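S.K.: Sharing a model prediction with you, sequence too.
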Amino acid sequence: MSYFANIPAISYEGTQSKSPFAYRYYDADKLVLGKSMRDHLRWAVCYWHTFAWPGNDIFGAGTFERPWKPGEPVTQELAQIKLDAAFEMFSKLQAPFYCFHDVDAIADYKNIAGYSRELDVIADKMAAKIEQTGVQLLWGTANLFSHPRYAAGAATNPNPDVFAWAAHQVRSMLEVTNRLGGANYVLWGGREGYDTILNTDIGHELDQLGRFMNMVVEHKHKIGFKGAILIEPKPHEPTKHQYDRDTATVYGFLKRYGLENEVKVNIEVNHATLAGNSFEHEIATANALDIMGSIDINRGDPQNGWDTDQFPNNVAETTLAMYHLLEGGGFDTGGFNFDAKVRRQSVDAEDLIFAHVGGVDVLARSLLAAAAMIEDGELKGFVDQRYAGWRSELGNKVMNGSAALDEVADYALKSDLEPKPISGRQEHLENLINRFA
C-alpha cells in the first residue's frame, strides 16, 4: 500500500515551472559560495508533526485519515505502515535527512521493558530503510513531555523515579541515534520548568537538570557518539516558565554546569518569537557565544500567541536569519529541520508534499539572497566601519585588558572628549536588505 502513489518524485524544474510538484529554486547540486545547496541547507522532515500528529487541537478531534491511523493505538503493523510511508515521502521529496522522537515511531508499550523492546524493533527497521534510501538521520530525541509521568517535568521532576525513567529513555535514544548514524542528539525540555512557583524549588530543579545534562554528555563519550548534543530553547508552553527560555539563558545554564564546550543549541523560529526575540537574534547570539548547532525551521502566526508551527513562507524574514547563519560559518553537524505541520484542513497526501516543497524553496531563495548579500559586502562593511574605533590604540588596550579604569577615565579627561552621536543608518540598511530579499 502506497499513500503517495499518485504523487511524482519532486525534482528541480526552475523558476518558470508552474508545477506544484517541483522545486523552483532548490537545485540540490547548485554551488553557492563554493558549497552545494544540499550541503548548505541539510534539510530534514520531522516524523512527529508529519506522521504522528492526527490533526487535533484543544477544541477538536483529529482530522487526518492516514493509513497509519495517527492518534489511535499504535500496533507494530501500524508502526510499519507509518515507517514505509515516511521513507516513501522522504525519497519522493529527495530529502537528505529526517528527525524523530522515540514515541513517534514505535508501537505502544505497557512497561519500561516493552518500551525498550519496541524501540529496538523500529531501530532495526529504520537502519534497513536508511541503507535502502540513503536518507540520513539528522537527529534523534526522546519524548520526555507527553506521558502523564512527566506532568511535573522529567529531569526536573520532584520524584527521582521519574528522573530515572527519563534517564532510561534518553540513554536508549542516544544509543539508537548513534547506531543509526545520527548527526546530533536533541534534548527538548518540554516540561522542564514550572506551572506555579508556589510548589517549586528552582535551585534544586536547576541542579537536577544540570546533573542530567552532564550524565548525557558522559554517556555520549562512553558510547563513542561523535555527533553534537543540542538543547532546544523555549520560554513557556506547555509550562508557565521553562528553564531553557532562549539561547542566552541556555548559555548561562551551560556555563554554570560546565557544559559550554559540550552542548550547543537547536534554535526554533517559533520558540524564538515566543521568547520575544527575532529568529536572526537567536542565531547571531548563538554565533557570538559559539553554541550554534541546528535549526527547527517554522513560523508562528503573528495574530496567535502560541506555537502554531507553520511552514516558513516569508523569504525576507528568512533571508536575514540565513545571512547570520552563513556569516557564522553555516552548519557543522546541524541542519534545517521542518518542525512544522500542515493545517487541520489540509487533509490530503498532496498537502504534506506542497508544504515541504514550498518550505524548501523558501530556504533556497533565502540562501541565494543571503549569499548575494555576503558577496556584495556592504552590510558587513558598514558594521565593520561602525566599530572601527575599537581598532585604535585605546580600543585595543581596553579589549586586551592592558588598560585599567583609571587610565581610560584619565584619557577622557586629558583629551577633553565630547563625542557626538553617529547615525546608525537603520533605514538605509533596511532598504539594503530589501534589495536582495
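M.R.: Thanks, I have it. Owing to the predicted nature of the structure, the values given are computational and were not obtained by experimental measurement.
S.K.: alpha carbons only for contacts and neighbour counts from here, please
M.R.: Fine.
S.K.: after the strand or helix carrying K125, next one along is what?
M.R.: Using DSSP states H and E, K125 sits within helix 112-133. The helix or strand immediately downstream of helix 112-133 is strand 136-141, counting by DSSP H and E.
S.K.: On the C-terminal side of that following strand, identify the next helix or strand.
M.R.: Counting by DSSP H and E, what follows strand 136-141 is helix 160-179.
S.K.: What helices and strands are in contact with that following helix?
M.R.: The contact analysis (3 or more CA pairs under 8 Å, 6 or more residues apart in numbering; DSSP states H and E) places helix 160-179 against helix 112-133, strand 136-141, strand 184-187, helix 202-223.
S.K.: May I see the buried residues of it?
M.R.: Using 16 or more other CA atoms under 10 Å as the burial criterion, the residues of helix 160-179 that qualify are 162-163, 165-178.
S.K.: And here is the other one:
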Amino acid sequence: MATRRVLLITIILSYLLCALSEDIIADMTCRADIGQDEISKVWEGEFFPNISYIRYEGPASRNPLAFKWYNAEEEILGKKMKDWLRFSVAFWHTFRGDGTDIFGSSTKRWPWDDGTDSLMMAYNRMRANFEFLKKLGVNFWCFHDRDIAPEGKTLKETNANLDAVVELAKKLQEGTNIHPLWGTAQLFKHRRYMHGAATSPYVSIYAYAAAQVKKAMEVTYELGGENFVFWGGREGYQSLLNTDMKQELDNMALFLKLATAYKKRLGFQGTLLLEPKPQEPTKHQYDWDVATTMGFLQKHGLSDEFKLNIECNHATLAGHSCSHELEMARINGMFGSFDANTGDAQTGWDTDQFLVDIAEATSIMLTVIKNKGIAPGGFNFDAKLRRESVDVEDLFIAHIAGMDTMARGLRNAEKIVEDGTLQTLVDNRYASFESPLGKAIKDGKIGFEELEQEALNSEEAPLPSGKQELAEMVFYSFI
C-alpha cells in the first residue's frame, strides 16, 4: 500500500507540473484526469481532448484534420475503401517515437509519457493508442512485444508485464472492431541480441529468442491479431571472417520451423509474415529483398507457411523500386502485407517517412488491385514524424496525409484499370506469345530443336517500339 501511495502522489505531482507548464509544452496536451482503482486506470479521460473524430470532407477541404480522399465506406471496384486499404497504426513510431535518431537525442515527450519505461507508462500509452485509433477511424494496429510492455529483471517478470498490458488492451477492445493487424517480437534492441537472435552463435540466446517469440505469438493470438511478423533486425553479418554463414542460415530456418509448429499447436489461424530488411543494421542482411527471402523460404520448405511483409523504404535500400518488390511477391503468391512508408532518395538509411508520393501510391495500388486485395494483411504506417514535428496534432496530420495518399492512389488506379489503355499497351507488347508458336512455347510443347528451325526458316523482322514514353504519358495523365 505504501508503494501505491507513493506512486499516486508521484502521478499527481506530475500532473500538476504538466498543468503548470503549458507555456513550456505549447500545444501539447497534458495527461488526462486521475482515476481510481487499479494502476491500469490511473489516467482516465482524453489524451487528445482538442481533436475530434476525423471525417471525410472531400478534395476541396482545407481542414488539416479531415480526409480529402479517403472515404472509408465508398466503394471502389466493388469493394469498400476501408477493405482495400485496411490501415494500421504502428505502435512503436506513434506512441514510443521521441525524435531520437542515430545523430541526435530525443526532441519531444508526448503527454502520455514521462520518459520512463514503467508499467504505468505502458498503460498510458495503450489508452492513448485506442483513443487515437478511434478518432482516426482505423481498426488495426501493429506492435512489438517490448513496445507495449517494459522488460523486467527476468523473463518471468517480463512476461507478467506483457500479460498485464494485454489484459488492458483486451478491455479497451471490448465493444469495438479494433484489434492487431499483426504482432511481433523485438529481437534486436536489447544487448543480448547484439550477435543476432535466430542467427546468434550462442545457444542460450537462441533459446531466449524462441521463448520471446512464443510469448509474443500467444498474446497476438489472444488479442485477435490477424498475422505474426518475423523480421531480422540483426539477422545478418558484417564480415565472413568470424561468421559461419551456412550455420546461421540453417539455424534461422530451424527457428522459423519451430515457430510454425508452435503456431499450429496454439491454434493461431493468422498468417506468418517474413519481412525483407536490407542494411538494418548489417551490410549483408540474410533477408535482403523479396527474391532472396523467397529463395530462403523455398530452400527450407517454408514457402507454404509464410508470406512477405514488404516495406517501401526497404525496397529502395535494396536497390529496387517499391513496385518491383510488390510485383515480385504478387506474381509468386507471396504478397502478404505492406508497410506504407518511404525513404529519402538522397539519404542511404531507413528514414521511415510517411508515403505522400501520389504516383508511387498509384503504382502500389495497381498491384493491390491485381492481387484482388491484401487481406488478411494491410497497410501499416511503419512511419514516424520528423524530429522537428513536436505537436500532438502532427501525429494525426501525418496519418491523414498517408491515408489520403493511398486512397488517392486507389482512386487513380481504378481509373487506369477502367480506362484500359495502359493494359492494352502491355498486352500489345506481348501479343506474339498469343500466336501458335507463342502458345506452344508457353504450353511447354516445343523444344530448342523446333525453335532453332523456326529461327532458321524465318527472316529477322524489325522490332516494334516498346512505347515506354507513351506508357509513362498514359500513367501520369491519371495522377
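M.R.: Right, received. Where do you want to start? Keep in mind the model is a prediction, meaning the values are calculated, not measured.
S.K.: can you list the helices and strands packed on helix 160-179 of the first structure in JSON lines and add distance to N396 of the first structure?
M.R.: Shown next, in JSON lines, are those (distance: least, CA to CA, whole Å):
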{"stretch": "helix 112-133", "distance to N396 of the first structure": "52"}
{"stretch": "strand 136-141", "distance to N396 of the first structure": "42"}
{"stretch": "strand 184-187", "distance to N396 of the first structure": "38"}
{"stretch": "helix 202-223", "distance to N396 of the first structure": "37"}
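S.K.: circling back: of all the buried residues of helix 160-179 of the first structure, which two lie farthest apart?
M.R.: Maximum pairwise distance among these (CA to CA): 24.2 Å, between V162 and N178.
S.K.: Show me the contact partners of stretch 73-91 of the second structure.
M.R.: 70-72, 129, 133, 138-144, 147-148, 181, 373-375, 377-383, 403, 406-407, 410-411, 414 (CA atoms under 8 Å, 6 or more residues apart in numbering).
S.K.: coming back round to it: show me which residues of the helix holding K125 of the first structure are buried.
M.R.: Neighbour-count burial for helix 112-133 of the first structure, counted by 16+ other CA under 10 Å, picks out 115-116, 118-120, 122-123, 126-127, 129-130.
S.K.: longest helix anywhere in the first structure?
M.R.: helix 349-376 (DSSP state H).
S.K.: That helix - contacts with which helices or strands?
M.R.: strand 22-23, helix 37-41, helix 76-93, helix 315-327, helix 426-436.
S.K.: mean deviation of it from the second structure?
M.R.: On superposition with the second structure, the mean distance recorded for helix 349-376 of the first structure (mean CA distance after the TM-score superposition for the first structure) is 0.6 Å.
S.K.: Please name the spatially closest residue to the alignment partner in the second structure of D290 of the first structure (chain neighbours excluded).
M.R.: Structural alignment places D290 of the first structure opposite G333 in the second structure (criterion: TM-score structural alignment). Once flanking residues are discounted, G333 of the second structure sits nearest to K307: 7.9 Å by CA to CA, 6 or more residues apart in numbering.
S.K.: Quick check: that neighbour vs L181 of the second structure, distance?
M.R.: 14 Å (CA to CA, to the nearest Å).
S.K.: Which one of these two is surrounded by more residues?
M.R.: More neighbours surround L181 than the other of K307 of the second structure and L181, with 31 against 26 (other CA atoms under 10 Å).
S.K.: Enumerate every residue touching the aligned partner of the more buried one in the first structure.
M.R.: The alignment partner of L181 of the second structure in the first structure, by TM-score structural alignment, is L138. Counting by CA under 8 Å, 6+ apart, L138 of the first structure touches 44, 97-99, 182-184, 333-335.
S.K.: so of those residues, which ones are in strands?
M.R.: Among the contacts of L138 of the first structure, the residues falling in strands (DSSP state E) are 44, 97-99, 184.
S.K.: Identify the residue of the first structure aligned to H320 of the second structure.
M.R.: Checking TM-score structural alignment: H320 of the second structure goes with N277.
S.K.: circling back to that earlier point, among the ones in strands among the contacts of L138 of the first structure, which two are most distant?
M.R.: A44 and N184 (12.5 Å).
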